[in-house]
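Colleague: What follows is a predicted structure for the sequence shown.
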Amino acid sequence: MDNVEILSRIQFAFTIAFHYIYPPLSIGLALVMVCMEGLYLKTGDKVYEQLTRFWIKIFALIFGIGVATGIVMEFEFGTNWASYSRYVGDIFGSALAAEGIFAFALESGFLGILIFGWNRVSPRVHFFATIMVTLGSMFSAVWIVVANSWQQTPAGYHIVGEGLKARAEITDFWAMVFNPSSVDRLSHVWIGSFLAGSFLVLSVHAYYLYKERHVALSRKAFKIALTVATISALAQLFTGHHSADGVAKNQPAKLAAFEGHYDSSAVADMYLLGFVDTKKEEVTGLKIPKGLTFLLHQDFTTPVKGLRAFPKKDRPTAVNFVFQTYHLMVAIGMALIGLTLLASFLWYKGTLFNQKWLFRIFSSSVLLPQLANQLGWYSAEVGRQPWVVYGLLRTSDALSKSVKANQVWFSLIMFTVIYVLLFILFIYLLNKKIKHGPSDHHEKDEIIDSSKRNNPILD
């Protein structure tokens, strides 16, 4: 790889990783808000209205920063990756147009009602707007994941032109949309987003409960978010397994990199942790013998294709990095399952809100889903290398021909400075809203303490 390719990949990885902090939060948080406002309509309990109002303010902040950070990537397609843009323009153009028409317009159109509609529209209309914003955020993920999944498993296209003028054109729109990996990857992304949003709510209200502030409100919110988080954490096991099965079928070199499996055709172990020595082409670590073979084929004898089955030029370029990011993602996923099940058990036993030590853990747990989401994308994208469109277009051939290394350096530094400032602003505003809290009267939650109303829904 030359300097321009390395720098361009670093720049795009940095911008998309920073942007990807926000869309999962907005998708997951929107779902939790639907639950809160739905309970308000069902019960008439003002606690749920107050919670919804509070989290809408935070949702608006996340949405705004997410939009601002996402614009940059579209320009990078044209500046750093012009050859790639020419090659996939017909595919990406249709998917991104659908995202703008069917998703972003829906989400942003109803966002105004969501934020400013209190006391201006009826509660049912406002709830409808909350649902539409949630659906819009989820539909936005649909088209972005479809476009990215097409790069992983191209379908419904043909190639026109030759050499530098070659490009992919759609022959079957729905085959492109439902390419072999899109459904599995979309469900995995959605569930990861639900975890990110619900753990943000859990983190904030665990902090309040630990500090003994907004207790009545926080107990309600914690139970709602814990329900979403527990279901999502368990569901991620199934979506992750289906996604891995799809990778084994459609991108076997990537799967081999996930587990550091080099033997061209042999039963494969499943590593819990380890290190890949790429020079010796071997892994040392803690493993389940023949575990990967059983996970993929439900037996202990079927061989799994390894990295030596592929020419070196077609193998993932950073096997140990892919191995580590993949296993860290899985480890965090299992930790989320354990944490949510423990809290759910304590809730069932009636002792959840007596465990201050648990609230200390949950108050910082917001980082775990974010790390898992980021690591999952690193695994998927770096594991696809050296292809930017799997089996069709190499990353080295996708670069703009006229961009120089010093130009990429300058823009990378500039974006880094701007994004750091945006992140500082985001954390400052988020911290300010959290410190203010969901109550207009701060420590006077007893005024609306619904625990005195014998509400059977969550108490």
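Modeller: Ah, there it is. Every value quoted in this text rests on a predicted model; they were computed, and no experiment measured them. Numbers count the residues shown, from 1 in each chain.

Colleague: For the rest of this, base every contact and every neighbour count on C-alpha atoms.
Modeller: Will do.

Colleague: number of nearby residues for residue 447?
Modeller: Residues near residue 447, counting by other CA atoms under 10 Å, number 9.

Colleague: can you confirm it is in a helix?
Modeller: Yes - secondary structure assignment (DSSP: H, G, I helix; E, B strand; the rest coil) places residue 447 inside a helix.

Colleague: for the stretch 251-400 of the chain, what spans make up the helices?
Modeller: 252-259, 291-297, 319-349, 356-363, 367-384 (DSSP state H, counting those that start in this stretch).

Colleague: Could you point out which of those helices sits nearest residue 213?
Modeller: Closest of the helices of the stretch 251-400 of the chain to residue 213 is helix 356-363, at 12.7 Å (criterion: CA to CA).

Colleague: what's the angle between the closest one and helix 319-349?
Modeller: Inter-element angle recorded for helix 356-363 and helix 319-349: 140 degrees (by axes from the mean of the first three to the mean of the last three CA atoms, to 10 degrees).

Colleague: Check it against this one:
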Amino acid sequence: MPSLITASLTALDLSRWQFALTTLIHFSIVAASIGLTVHVAILQTRWWRTGDEQWLRLTRYYARPMLICFAIGVVTGLLQTFQFGMNWSGFSRYLGDIFGAPLALEGLGAFFVESVFLGLWLFGWGVLGPRLHLACLWTVAIATVVSAFAILTANSWMQHPRGYAIVDGRAEVTDVAALFLNPDVGLTVAHVVLTAILTGSVLVLAIAAWQVRRGHEVAAFRRAATQACAVGLVAGALALVAGHFQGVRAVEHQPMKMAAAEALYSTESPASLSLFALGPIRSDPGEPTVNVKVPALLSLIDDFSLDSTVLGIDDLQREYAQRYGPGSYVPNVPLLYWSFRLMVGSGAALVLLMGWGLWLLRRRPGAGLTDGRGGRLFLRVAPLAAVAPFVAAAGGWLVREAGRQPWAIQGLLRTEDAVSDLPVAAVATSLVVFLAIYLATTVIGLRTIRRELAHGLPEATGATPRDPVARPAAEDRDDASTGRLSISY
């Protein structure tokens, strides 16, 4: 026990904990922000095309959590960047020239576009033309994808470095195209963006199911639930496909990560896929107490072959020790094993939930979800499922980042060489301060969202795409400007 406590108090471990926890919070907020922006844009598009005021009311309603998530994402994202200079100065020195272009694209390009056009959309109701106003929101949605592309370009380089040269102990770009056109970038962006859209779909559905169960505006929220299920089903299914091909690429470039995710210590040919295991899997003790396997399925998934060989952790450790020198190159196997199953299991469950909801909604088009035992059960399950996409995202992030250990940059820079030379007390203080700010911001944001959603759908009687602001009565015309601003809240 003393050794465990001592190890937990090193500057390296505290820095890793700080970056991991703050990233998980920020990543969750960003996923919700991207997904909700896409859904609000779809809702406004349907209102613009049909003129049906129910779509406008839903647009205004779901804009509330979208805007709050965007605000939380700004706070958590800006604070997170400080850690590169505070806790990871070795990483920043080594990789500064590589990260410059992607971070400039994200900060000066995508984030600036997001902020400007979100402001135009927020304050442009009834001022901008209907097409221009709608285009502002779709521009925000596209900019969020570009922002994700920029960040994931940098992260993909850490997973599979390309187009660089080591000059005076630092990595420098020699081929910009190799940096931005890394095949891993496309798969990663597709997977992350589709997962974010699935996250937004689950949140839209959860809110709609909550309101339908309360008996509030059932017809309108049934429309929102139908859109959420349809979009979520497509996005979720495609995310699983993109994630599969990401895994295939990882087997090629990061075989230790995928072997650890399967707790596969011994090389197998063909290799079985472990569905569920109980027992000691931190080291190679032999067979776990319980291990439910599907014969040859891992070989089929990894190499599209029923008899291909999949390298195990033990053989990979020997290979890495010969290539990189003495040391352990095995990541935290239990963490990766269960994170991988949380990711895949939660994602697959959400796809099934979207399919179930769409079947219920399409089966009786004129009825509400309150009819029948299946509908009532669905209304209970859907709000609880709002947690699942964040569990899946956390599992995926842990597999991607923890599976690369002990490398900060695969094959180039060890994590222990990337951390700043700081006293433990300083890192512990920053950990407490950062977590306090992140948790306080998130809790305040969630409470605000809960309060705003409880107000129900805003009124929009008589509003049209040409005149989206419900006109006040004659005696209230002096407050018309306030009404125009409040339309987005």
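Modeller: Everything's here; your move. Nothing here was measured: the structure is a model prediction, and the numbers come from that model.

Colleague: circling back: with mean neighbour count added, can I get the helices of the stretch 251-400 of structure 1 in JSON lines?
Modeller: Output for those, formatted as JSON lines (neighbours: other CA atoms under 10 Å):
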{"stretch": "helix 252-259", "mean neighbour count": "27"}
{"stretch": "helix 291-297", "mean neighbour count": "19"}
{"stretch": "helix 319-349", "mean neighbour count": "19"}
{"stretch": "helix 356-363", "mean neighbour count": "18"}
{"stretch": "helix 367-384", "mean neighbour count": "21"}
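
Colleague: Dump these into a markdown table; add distance to residue 231 of structure 1 as well.
Modeller: Listed next are the helices of the stretch 251-400 of structure 1 as a markdown table, based on distance: least, CA to CA, whole Å:
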| stretch | distance to residue 231 of structure 1 |
| --- | --- |
| helix 252-259 | 26 |
| helix 291-297 | 22 |
| helix 319-349 | 9 |
| helix 356-363 | 17 |
| helix 367-384 | 14 |
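
Colleague: Minimum distance to residue 21 of structure 1: which of those has it?
Modeller: Among the helices of the stretch 251-400 of structure 1, helix 367-384 comes nearest to residue 21 of structure 1, with 6.7 Å by CA to CA.

Colleague: That closest one aligns to what range in structure 2?
Modeller: The aligned range for helix 367-384 of structure 1 in structure 2 is 387-404, by TM-score structural alignment.

Colleague: same thing with stretch 413-420 of structure 1?
Modeller: With TM-score structural alignment as the criterion, stretch 413-420 of structure 1 aligns to 432-439.

Colleague: What is the mean deviation of that stretch from its aligned residues in structure 1?
Modeller: Taken over the aligned residues, the distance from stretch 432-439 of structure 2 to structure 1 averages 1.7 Å (mean CA distance after the TM-score superposition for structure 1).

Colleague: how about that stretch: buried residues?
Modeller: Neighbour-count burial for stretch 432-439 of structure 2 flags 434, 435, 438 (criterion: 16 or more other CA atoms under 10 Å).

Colleague: Excluding chain neighbours, what is closest to whichever residue in structure 2 pairs up with residue 404 of structure 1?
Modeller: Residue pairing (TM-score structural alignment): residue 404 of structure 1 is matched to residue 423 of structure 2. Once flanking residues are discounted, residue 423 of structure 2 sits nearest to residue 11: 6.6 Å by CA to CA, 6 or more residues apart in numbering.

Colleague: and that neighbour, what pairs with it in structure 1?
Modeller: Using TM-score structural alignment, residue 11 of structure 2 pairs with residue 4 in structure 1.

Colleague: picking that back up, which of the buried residues of stretch 432-439 of structure 2 sits closest to residue 116 of structure 2?
Modeller: residue 438 (24.7 Å).

Colleague: any idea how far residue 172 of structure 2 is from the closest one?
Modeller: 33 Å (CA to CA, to the nearest Å).

Colleague: before we move on, what SS does the match of residue 11 of structure 2 have?
Modeller: Applying three-state DSSP: residue 4 of structure 1 is helix.

Colleague: show me what contacts it?
Modeller: 403, 404, 405, 408 (CA atoms under 8 Å, 6 or more residues apart in numbering).

Colleague: any idea which of those residues has the most stuff around it?
Modeller: Neighbour-wise, those (other CA under 10 Å) top out at residue 408, 21 neighbours.
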